[in-house]
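Undergrad: coordinates only, sequence not included:
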């Protein structure tokens, strides 16, 4: 019967090797070194004993057949001090332990990092070839392997390549190495996949799946070979980064590299490069270590194990799918668009807000309905419940700052999260600027509901959304900000202000996963336009049609949802500003402030326009 002592058993590679050793029929006992904070993390097993300790302190224990040293720090952003403590001092403690308990074998899991910047063939017998060691991780893994080589306990050294997820399931436990670039690939996947790319011919990697490494380690640990041997658990050939990218792009349905150009990855990044990498979630220090210059010979390993690692393109899809489902920081935002989402909708008691609440509920979302009139909100909730949906009502005066703060606090306490916010509540005033000179309160009232109320909600929910790395804000704006409709200066000013703030916030919050859409609504047949009788004969959308524009904004998340006429008016104003002003002034003259445009008023307006222009 065989006994083992394993360090690093709670790590991704360690847990899998531990399970493999425990399943061996000849296994009598496995002792696993675990830190006090990791006690109980390993699945219970009759043959498993946890030994509480730390690699930086003397290790206690009794005789074992095999000491398997997996414990190490791999963090390219970490300090030399931290790497030295874990990788160098830790290896010294393991060697001392192996001698003290008279272990038959010491198995040291090193890394291809010991090759440093060596260019060309690097055999399993090579070690110190004068190579430079380009990071604290590389330097301390080299020092750790030297410690093992210089002691007299029978030893073997294993150098895995860059270990990625399981080739069958894609499982991985954390984001590092090539995974840092997966969010960028997800962003590229929004571009049509047929678009050919020009990419860098920037070197090669050496990637191996964790299941191959575990199986190879198990066979090598128990192989009948002499001590003092080193084995490369690596891909048989370097994997060009362009091929690695294309294999993942195929799985992500992203554009692939059709042509490569000789580009050397920088060893340092300036302020702009660092900022760009930060937006992608990539530590700048990782960039120089993406590639390896050495070609690792694994002839002896293949002869002993009889194993060949699978080609990367055969399991890239599994890696991508697992990351997308479990590790993508924006996976919630990329998932099912409305089903199961919590959507807070203001002005939900009638009009566009009510129609939007019904529409998202039909698609499986949970609307949180906000408006002043509690009885009207209750009716909408009951209507949604009757149709088999779920909704909640929150009566609130949105012009009251304290009430909005209380609303945000209550909603976040009662729900796991708010995924989307629809700022729909609004107030419109139709009055010319000349007639508003003594009515500043018209502007103040409009700003209170159309600008400050939604701004309070955005600011109140923003920390919550940013922490969850998902959130979408839809502001129901108006086509008037494109047309500059006369007599609506108070209304359009408030809507334009909200759009401007949202555009700035959208640029700042890209990395936080929070997005914004402005829906430039055309005229909608709601109670808000009732006082303006001139609109009775003008074509207008129904609230249900308007709600479909809001749903589109929630699902597709564009920066703007525009109508063709609004785009035309905006372009016309930029191309021919004087003509656009003249047309708007004609409309201003034709439709007077009394909001009732009888034929006589229209004629009088046209006469004033003609006479006025002659003056």
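TA: Cool, the structure landed. Here the structure is a predicted model, which is why all the values come from computation and not from measurement.
Undergrad: make it CA atoms for all contacts and neighbour counts henceforth
TA: Fine.
Undergrad: who's in contact with residue 59?
TA: With contact taken as Cα atoms under 8 Å, 6 or more residues apart in numbering, residue 59 is in contact with 53, 93-94, 97.
Undergrad: who wins for neighbours among those residues?
TA: residue 94 (27 neighbours; other Cα atoms under 10 Å).
Undergrad: that's a strand at that one, yeah?
TA: No - counting by DSSP: H, G, I helix; E, B strand; the rest coil, residue 94 is not part of a strand but helix.
Undergrad: From residue 219, how far out is it?
TA: Per Cα to Cα, to the nearest Å, residue 94 is found 22 Å from residue 219.
Undergrad: now swap in residue 11 and tell me
TA: Counting by Cα to Cα, the gap from residue 11 to residue 219 is 20 Å.
Undergrad: same question, residue 113
TA: Using Cα to Cα, we find residue 113 at a distance of 23 Å from residue 219.
Undergrad: Would you mind telling me which of those two has more residues around it?
TA: Neighbours of residue 113 and residue 219, each counted by other Cα under 10 Å, are more numerous for residue 113; the result is 23 against 15.
Undergrad: dropping in the other structure now:
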């Protein structure tokens, strides 16, 4: 089989090409604009089959996609499947953009497919082609007189109509629902659909306790599916025999209330959720369908949202959080999408729509870590970090990786340091794919000679070293009674958390002093303030780094070099994963931790503490005996882990007791 794909750099396109390369044999030709070759070449490396992917220069806005006629003549009759995915999938795009890319692009793609005499033209349409059709709409339906309320709806309908009426080769049509991130990784490349609500959820989480009751509005039904389902389904359906001329609905066959979808993401964000005291349980008892369509409750609400006062109010409230008023208006679909024929075609393939509840947290985490661009709108952060180099250790995952994304979003240049070069390169590629810049410096930070070499390279190869974030660290949770024959635990922890950190600071200190500017952010621990049991090795190493930084801070006054110690609460990172009781503990996310790091970089306070950490430090100062008795209670409540006991995890408890959960919630953020 031979394939031609437009829109391969797009969100659905890149996953479809991956499916074709992984599951099918043959060459894949991908259309690329000359200015997008760099981005496409990065994708080719990520796909992992560079010998099977060939770039074809062209442009969606030109006749026959602007492909060289000589190339077309050479490949005439040799393209089995022509996938057309290049289009705008954005409700907020302008009329001109939609017309040029969705309508004109489809006509140009059909012209090229005809010139190539392609075996089948695969058009990726959208459920938006249904417009605001009120009622059931399945794969056999198309033009049922539906109203098309926006340029996006109109051009999706028109482009599908062009394929149906003008295609000179056999065709198949795919209508995805609202496509969100990958169900396993959360990966997404832009804000769309339910993502527009995420900044609002983040603001609510940061301002209110998660149990705060909020009143919401029943916005009707929506329909979301993950991109991996769409790509897998398209690959399977495209290769079925005898299905030319058909349309396929790549939708969630189960009803999805918009407010329920928003609440799933609110739960993932640990934000308050919305209750709808007046919803279909109430309005459903009123025979509204007997009313003229224009005066039905849902249409009255939408009409009200379109009025100038309502639009102004929306722009000045939720609009300031990045939620366009047009998205609110189109949040719910009046259409019920049937997918019986598509489900039958997929039967036996093992391809089905996963339950959103099973991956909502994955979607949220990816957005918060990589797509949340609120920092780019913070004038102070941007002015402070733009063009500045920020060396970040432990940048291959967790707090370090997310900090790197946030630094890049604010215009800074993250310098990624960790042992694993491949992971660092993947982070660098992700940053650069969004227009940022990053450097990779692999280093084993437990090796002092390697650190010396790293410090020399950083000082000589970079124009400046403006910031250092000492994030790399090792945590060990083990009681002293189980550590009698494990002194190496203390040595290893000290080696990375203390000796490695100060070796790198000392290596960069001459450069920072010469520049007469430099700031060091040390990721310390709330444990330094609260002294939780079983963390003697870890807390001691972090306390040593705190003490060293405090002493050196007084020696470099006037040199332009300053320090910030962040007493970080419990963060849900790979470092705490081996301790199974933490699975149900209240934690902050790596993105929330990275926000604390950004504050340290911008404001440069001497310390960043939590309220509970400060209370713990005061308790140790004012009432040490009482504090130790409380800690002893926690020592008895929380047992050593199976790993600490050395039984290989075989007896690790699967459940957390109510007593443990209660204490963990009362002392949120403390490592127990």
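TA: Structure received. Please read these numbers as outputs of a predicted model, since none were measured by experiment.
Undergrad: What would you report as the TM-score here?
TA: TM-score of the superposed chains, computed with TM-score structural alignment, normalised by the length of structure 1, equals 0.57; 399 aligned residues with a Cα RMSD of 4.5 Å.
Undergrad: Including distance to residue 331 of structure 1, could the contacts of residue 59 of structure 1 go into TSV?
TA: As requested, the contacts of residue 59 of structure 1 are exported to TSV (distance: Cα to Cα, whole Å):
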residue	distance to residue 331 of structure 1
53	37
93	42
94	41
97	45
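Undergrad: Can you tell me the number of residues neighbouring residue 235 of structure 2?
TA: Residue 235 of structure 2, neighbours per other Cα under 10 Å, totals 18.
Undergrad: got a list of what the residue mapped onto it from structure 1 touches?
TA: Taking TM-score structural alignment, the alignment pairs residue 235 of structure 2 with residue 218 from structure 1. Applying Cα under 8 Å, 6+ apart, we find residue 218 of structure 1 in contact with 17, 20-21.
Undergrad: So which of the residues you listed wins on neighbours?
TA: residue 17 (23 neighbours).
Undergrad: so the closest residue to that one other than its chain neighbours is in which element?
TA: Among residues not flanking residue 17 of structure 1 along the chain, residue 214 sits closest, at 5.5 Å (Cα to Cα, 6 or more residues apart in numbering). Following DSSP states H and E, the helix or strand that holds residue 214 of structure 1 is helix 210-221.
Undergrad: Average offset of that helix relative to structure 2?
TA: Superposed on structure 2, helix 210-221 of structure 1 shows a mean distance of 0.5 Å to its aligned residues (mean Cα distance after the TM-score superposition for structure 1).
Undergrad: what comes up buried for that helix?
TA: For helix 210-221 of structure 1, the neighbour count (16 or more other Cα atoms under 10 Å) marks 210-214, 216-218, 220-221 as buried.
Undergrad: do stretch 218-237 of structure 1 as well
TA: For stretch 218-237 of structure 1, a neighbour-count test (16+ other Cα under 10 Å) marks 218, 220-221, 230-236 as buried.
Undergrad: Which pair of the residues you listed spans the longest distance?
TA: Within the buried residues of stretch 218-237 of structure 1, 221 and 236 form the most distant pair, 20.7 Å apart (Cα to Cα).
Undergrad: which stretches of the stretch 51-200 of structure 1 form strands?
TA: 66-69, 105-109, 120-122, 155-160, 162-164, 197-200 (DSSP state E, counting those that start in this stretch).
Undergrad: Could you dump the ones you listed into JSON lines and include distance to residue 359 of structure 1 and mean neighbour count?
TA: Below are the strands of the stretch 51-200 of structure 1 laid out as JSON lines (distance: least, Cα to Cα, whole Å; neighbours: other Cα atoms under 10 Å):
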{"stretch": "strand 66-69", "distance to residue 359 of structure 1": "58", "mean neighbour count": "24"}
{"stretch": "strand 105-109", "distance to residue 359 of structure 1": "57", "mean neighbour count": "22"}
{"stretch": "strand 120-122", "distance to residue 359 of structure 1": "62", "mean neighbour count": "14"}
{"stretch": "strand 155-160", "distance to residue 359 of structure 1": "54", "mean neighbour count": "24"}
{"stretch": "strand 162-164", "distance to residue 359 of structure 1": "43", "mean neighbour count": "23"}
{"stretch": "strand 197-200", "distance to residue 359 of structure 1": "40", "mean neighbour count": "15"}
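Undergrad: Out of these, the one nearest residue 171 of structure 1 is which?
TA: Evaluated over these, closeness to residue 171 of structure 1 peaks at strand 162-164, with 8.6 Å, by Cα to Cα.
Undergrad: can you name the residues of structure 2 that that closest one overlays?
TA: Mapped onto structure 2 using TM-score structural alignment, strand 162-164 of structure 1 covers residues 178-180.
Undergrad: what does stretch 482-494 of structure 1 give?
TA: By TM-score structural alignment, stretch 482-494 of structure 1 lines up with nothing in structure 2.
Undergrad: picking up where we left off before, as TSV, the strands of the stretch 51-200 of structure 1 with distance to residue 32 of structure 1 would be great.
TA: Conversion of these to TSV gives the following (distance: least, Cα to Cα, whole Å):
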stretch	distance to residue 32 of structure 1
strand 66-69	10
strand 105-109	14
strand 120-122	33
strand 155-160	19
strand 162-164	22
strand 197-200	44
